[in-house]
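Peer 1: How does the following fold in three dimensions:
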Amino acid sequence: MKKLSIKNQSAYFKILIIFLMCVKSISGKGQTIKVKRLDGSSLSASQIDNTVQHLMSAAKVEGLELAIINNNRVAYRKAYGFKDKEKNIPLDTSTVMYGASFSKAVFAYVNMKLVEKGLIDLDKPLVNYLKKPLREYGNYEELEKDERWKKITPRMCLSHTTGLPNVWWMNVKTGVRDTTLVNRLYFEPGSRYAYSGEGFKLLQRIEEVYLGKDLEKIAREELFVPAKMDRTSYLWQAEFEANSAIGYDEDGNDGGKVRSKKAVGAGSLLTTISDYSRFISYVMRREGLSDKAFKEMLKPQIRIRSLYEFPTMLDETTNRDDKINLSYGLGWGVIKTPYGSAFFKGGHDDCWRNYSISFPQKKTAIVIMCNSGNGERIFRELLEKLIGDTFTPWEWDRFTPYTRSDN
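Peer 2: Below is the predicted model:
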């Protein structure tokens, strides 16, 4: 090796010193990140990491993605664990995950855009948008026979007050699949709350025919493009394959990837932690919506007194959540806290667990996405430790902690 001249040695060491200073600066910056909690206290990046990693290990959560928003901007975003456990491939913040019912929050926002444009009226009965008999829109032959369906409005669909079941082929009392069931009403539209994916599907289908556009096109125009959600879609895209996650059930079994073949506003969303936290930040900043539309979307539309969110039609009620005034807005759950009102949304499937909650007055929010059936078992502790959220109705949501014996 040729010996460097004194002049070249000096230049070399100058470059090395600059490089090491840059590395130190970058490292130091990462270590000095401070995330604000609701009470004004702060957490460092290492404290967040330690909390997340400990809980994931204790509850056997294969993968988790996290974003925390401060001052209406993403202050912390990180992926933990694996997108493919068998191949030891880690998640990253661009990995496509299954959004499950995060789909409904996006659908509600898109609908508020349509309302602002005068294309949809929240209180105009769906029957007035029909261009053909209801039975031609889907599996609605039985529903069409019940005259009460003509009272259903977009507002009722978005606030889960239609009287329709969550999934038409699932027993509303037991949650067990029953192929003898039909799509029908279980109570007078508008009279009570009961989580209903079928209500969202009915609204979507009628809107698509009425507007002459499919949901994917509408969502892309109204939200995905303006909000720069480049890796989000209601449909599987070929480019997702290279960086998308496998889901794992509660026993750690491989449940495969979700490749949505049909755009469903109630539950086909594919997204990343980067995109979905961008969406939450976008909503928090009230971008794309007027103050009037924002307030209407997050205003309590119906008080919730059910013991649990699922099964959806249980008759048992409770006063347990009176202290937070548990309610539903348009596409989001809404609660009252000492830090002002907050809005939340979950997403749940066998191998996927997601949750977000936002506190507009504190300009603070958190988004959690898990490709693990055990994810919800650590939500309560994550929310409390990372942002100081002790208000999420975890019992109603059935976020039973991993430390509880009744899991």
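
Peer 1: make it CA atoms for all contacts and neighbour counts henceforth
Peer 2: Will do.

Peer 1: ok, and what's touching stretch 213-224?
Peer 2: Identification of contacts with stretch 213-224 by C-alpha atoms under 8 Å, 6 or more residues apart in numbering yields 107, 110, 113, 204, 208, 229-230, 232-235, 263-265.

Peer 1: Ser191: what's it in contact with?
Peer 2: So, once contact is read as C-alpha under 8 Å, 6+ apart, Ser191 ends up touching Thr161.

Peer 1: and it, how far is that from Asp321?
Peer 2: With distances taken as C-alpha to C-alpha, to the nearest Å, Ser191 is found 19 Å from Asp321.

Peer 1: want to put them side by side, so please do this one too:
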Amino acid sequence: MDFTPLSRFIDRITAWRIPWAEVLVMHRNETVFRYRAGYADLEAKTPIDEDRIIYLYSLTKILTCTAALQLVEKGTILLGDPLSDYLPEFAEMKVRKAQTDDGWATEPAERPITVRDLFAMTAGFSYDLAAPSIKEAVERTNGRLPTREFAKALAKEPLLFEPGTRWNYSLCHDVLAALVEEVDGRRFSAYVHEEITGPLGMRDTGFFLSEAQQSRLVPQYVFNDELGKADHMDGNWYLIGTEFESGGAGLLSTVSDYALFLNTLTNRGTSPEGVRILSAASVDLMRTDHLTDRTRSDYNWAHHAGYGYGLGVRTHVSAAGSGSLSPLGEFGWSGAAGSFAIIDPESQLTVMYAQHLVNNQEPYVHPRLKNIVYSCLK
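Peer 2: Purely as a prediction, here's the structure:
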């Protein structure tokens, strides 16, 4: 394996507009390549170094869906169950039908939201964290907004469409975290630590940082096109409450730490050390395309051409459609600041890519990085 083209690509994008980037490649459970370039702090010209902590943003979603699939394995929940069996606030949902002078006309939903809809982004939710009911709940809880209170607030908002009839990237996985809390009885962060990150030895992955970890949180940037430079942008704008454990975007981690989790999925649920977090059958269900004839046209992101959508992950279904060098069944997801995961059981390949730029250039970077990685394998 010669990963020179991959290091050149990292050098190129960090000389372009991305302050720093790091990639870790694992093959057959061995780290075969790791490279980083650029500055953790542009103003101080501090080179990016190992074990820096980043906001994972939507890379959180893969772990949240893993946690919920564990409950499916235990028989605690089923994908076809109505969500209201567990979270009763979702029993009588309204659906937007037409806009009026006074707002939106709504009608009672004809279909119940199911657990599967949460996994598959077909519940009918939006991604509006400033919705009136959510803002009211933040104020009512004095800025705490525990995860269950978030779900109760979201249930007061009308759905964008009948559950199961369309695909829309939304707050589904944040509600999925609330579902895990409700049926398991532990806070979502405690469940994640005790059932996934702790057993896998992931010491730097969680929803909150210790004082020591805070010192390793790398600055976050947004590129200013008018000035032609990257500016600081502090904080995770998805964290709208001090106790809100966002299943969709709340985790922080390091490249090394999250690679342990991703590689466990590459091994179809069991780590190289023998720690099992999912069965192989559950991993295969996760990476099965769950789009239907009705929902497929909604999943239309250009850089995901040739991919379907599984249980919280993109999944490769057509090489002709994607132009990707990865095999069918390769899966993963990405995060708002540009982090990117490749999970490939067939090739026994795991890739964790990280950066910390919120206007992240994902459509340019991720497909190219993926093809370069596969071209380097022998």
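
Peer 1: And the TM-score between these chains?
Peer 2: After superposition, the two chains reach a TM-score of 0.75 (TM-score structural alignment, normalised by the length of structure 2), with 316 aligned residues with a C-alpha RMSD of 2.9 Å.

Peer 1: top of the contacts of stretch 213-224 of structure 1 by neighbour count?
Peer 2: Counting neighbours by other C-alpha atoms under 10 Å, the top entry in the contacts of stretch 213-224 of structure 1 is Gly265, with 29 neighbours.

Peer 1: Per the alignment, name the residue of structure 2 opposite Leu203 of structure 1.
Peer 2: Following TM-score structural alignment, the counterpart assigned to Leu203 of structure 1 within structure 2 is Leu176.

Peer 1: For the stretch 251-378 of structure 2, just list every one of the strands.
Peer 2: Counting by DSSP state E, counting those that start in this stretch, the stretch 251-378 of structure 2 has these strands, from start to end: 252-253, 307-309, 314-316, 331-332, 340-344, 349-354.

Peer 1: same deal with the stretch 1-150 of structure 1?
Peer 2: For the stretch 1-150 of structure 1, applying DSSP E, counting those that start in this stretch gives strands covering 34-36, 42-44, 63-70, 73-84, 89-90, 97-100.

Peer 1: Just send these back as TSV, with distance to Val127 of structure 1 and mean neighbour count too.
Peer 2: Formatted as TSV, the entries for the strands of the stretch 1-150 of structure 1 read as follows, by distance: least, C-alpha to C-alpha, whole Å; neighbours: other C-alpha atoms under 10 Å:
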stretch	distance to Val127 of structure 1	mean neighbour count
strand 34-36	48	21
strand 42-44	52	16
strand 63-70	41	24
strand 73-84	41	20
strand 89-90	49	14
strand 97-100	28	29
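
Peer 1: Relative to Ser27 of structure 1, tell me which of these wins on proximity.
Peer 2: strand 42-44 (13.2 Å; C-alpha to C-alpha).

Peer 1: The closest one - contacts with which helices or strands?
Peer 2: Applying 3 or more C-alpha pairs under 8 Å, 6 or more residues apart in numbering; DSSP states H and E, we find strand 42-44 of structure 1 packed against strand 34-36.

Peer 1: Which neighbouring elements make contact with the strand it packs on?
Peer 2: strand 42-44, strand 63-70.

Peer 1: in structure 2, what residues pair with the lengthiest helix in structure 1?
Peer 2: Longest helix in structure 1, counting residues (DSSP state H): helix 6-31. Using TM-score structural alignment, none of the residues of structure 2 align to helix 6-31 of structure 1.

Peer 1: Tell me which other helices or strands that helix touches.
Peer 2: Counting contacts by 3+ C-alpha pairs under 8 Å, 6+ apart, helix 6-31 of structure 1 is packed against helix 45-59.

Peer 1: Any idea how far the helix it packs on is from the middle of the chain?
Peer 2: Relative to its parent chain, helix 45-59 of structure 1 has a centroid offset of 21 Å by C-alpha atoms, centre = their mean, to the nearest Å.

Peer 1: Also stretch 186-202 of structure 2?
Peer 2: Its chain's average C-alpha position is 17 Å from that of stretch 186-202 of structure 2, according to C-alpha atoms, centre = their mean.

Peer 1: In structure 1, point out the residues matching that stretch.
Peer 2: Alignment of stretch 186-202 of structure 2 against structure 1: residues 213-229, by TM-score structural alignment.

Peer 1: Not counting sequence-adjacent ones, nearest residue to the match of Leu203 of structure 1?
Peer 2: Taking C-alpha to C-alpha, 6 or more residues apart in numbering as the measure, Leu176 of structure 2 lies nearest to Leu118, with 6.1 Å between them; neighbours along the chain are not counted.

Peer 1: Next, count neighbours for that neighbour.
Peer 2: Leu118 of structure 2 has 28 neighbours, counted by other C-alpha under 10 Å.

Peer 1: so it sits in a helix?
Peer 2: Yes. Assigned with DSSP: H, G, I helix; E, B strand; the rest coil, Leu118 of structure 2 falls within a helix.

Peer 1: what about the aligned partner of Leu270 of structure 1 in structure 2, how many neighbours?
Peer 2: Pairing criterion TM-score structural alignment: the partner of Leu270 of structure 1 within structure 2 is identified as Leu252. The number of residues packed near Leu252 of structure 2 is 22, by other C-alpha under 10 Å.

Peer 1: Could you do Lys45 of structure 2 as well?
Peer 2: Using other C-alpha under 10 Å, Lys45 of structure 2 has 10 other residues around it.

Peer 1: mind checking what it lines up with in structure 1?
Peer 2: That one, Lys45 of structure 2, aligns with Asn88 by TM-score structural alignment.

Peer 1: and what of Leu291 of structure 2?
Peer 2: Structural alignment (TM-score structural alignment) places Leu291 of structure 2 against Ile302 in structure 1.

Peer 1: doesn't Trp332 make contact with its match?
Peer 2: No. The criterion here is C-alpha atoms under 8 Å, and Ile302 of structure 1 misses it with Trp332 at 11.3 Å.

Peer 1: joint contacts of these two?
Peer 2: With the criterion set as C-alpha under 8 Å, 6+ apart, the overlap between the contacts of Ile302 of structure 1 and Trp332 is Ser159.
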